[in-house]
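Visitor: give me the fold of what follows.
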Amino acid sequence: METQPDSNLTDSNLTDSNLTEIPSGETWNYEATVAKVETIIRQIETGELALADVFDQFSAAVEYLHECEYFLDQRQQQMDLLIETLSDDSDF
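Guide: Below is the predicted model:
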């Protein structure tokens, strides 16, 4: 299973809230990204990785978690907007 960080993610993709944007132009999936993090954690916990690889994979896991956090933040904003729209519509 591929667990390397996405090569098109750079520091320039960090937002003011320190969340990483989801890679554009790619099919991104929340569940698949969480599975990557879980795989990395399992590999670290079971000692499957050389020490140098532990640091690289840990860094990749953090990047994946930032992607997930960004995704959830964006969806929360969408939900808030929809709820606000529903509230505004009920005033009529």
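Visitor: CA only for contacts and neighbour counts going forward, please
Guide: Noted.
Visitor: tell me, what residue is most central in this protein?
Guide: Centroid-nearest residue in the chain, with Cα atoms, centre = their mean: Glu67, separated by 1.9 Å.
Visitor: compare with the first, here's sequence two:
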Amino acid sequence: MVKRKNASNPDGETDWNYETKVAEIEAIITRIESGELELETVFNEFANAVQYLRQCETFLQQRQQQVDLLIETLSDE
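Guide: This next block holds a predicted model:
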């Protein structure tokens, strides 16, 4: 797993990592599905998962824009 130090990441963290966030989302889902959490904790965990999903979506959108720009640059040559 590669840590990317990038000031333009979705959360502003210098050590933000897409793969790490996906793993955290998967862990949250596992904890929720276990049925062993109190209801308040389930809601908090769900809110965290939604936040992480939004960060991942932003990350992917930014990278898609970069790829599109690179493709456009290649097409212009």
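Visitor: TM-score for these two?
Guide: Superposed pair, TM-score by TM-score structural alignment, normalised by the length of the second structure: 0.84. Supporting alignment: 69 aligned residues with a Cα RMSD of 1.1 Å.
Visitor: what's the distance between the aligned partner of Asp88 of the first structure in the second structure and Gln61 of the second structure?
Guide: Matched by TM-score structural alignment, Asp88 of the first structure corresponds to Asp76 in the second structure. Using Cα to Cα, to the nearest Å, we find Asp76 of the second structure at a distance of 23 Å from Gln61 of the second structure.
Visitor: between the two, point out the one with more neighbours.
Guide: For Asp76 of the second structure versus Gln61, neighbours defined as other Cα atoms under 10 Å are more numerous around Gln61 (13 against 7).
Visitor: helices of the second structure, residue ranges please.
Guide: In the second structure, the segments counted as helices under DSSP state H are 18-34, 39-76.
Visitor: how about these in JSON lines, adding distance to Asp11 of the second structure?
Guide: Below are the helices of the second structure laid out as JSON lines (distance: least, Cα to Cα, whole Å):
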{"stretch": "helix 18-34", "distance to Asp11 of the second structure": "11"}
{"stretch": "helix 39-76", "distance to Asp11 of the second structure": "7"}
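Visitor: against Gly12 of the second structure, how distant is the counterpart of the residue nearest to the centre of the first structure in the second structure?
Guide: Mapped onto the second structure by TM-score structural alignment, Glu67 of the first structure lines up with Gln55. Separation of Gln55 of the second structure from Gly12 of the second structure (Cα to Cα): 10 Å.
Visitor: again, but for Thr30 of the second structure
Guide: 27 Å.
Visitor: now Ile29 of the second structure
Guide: 24 Å.
Visitor: cheers, nothing more for now.
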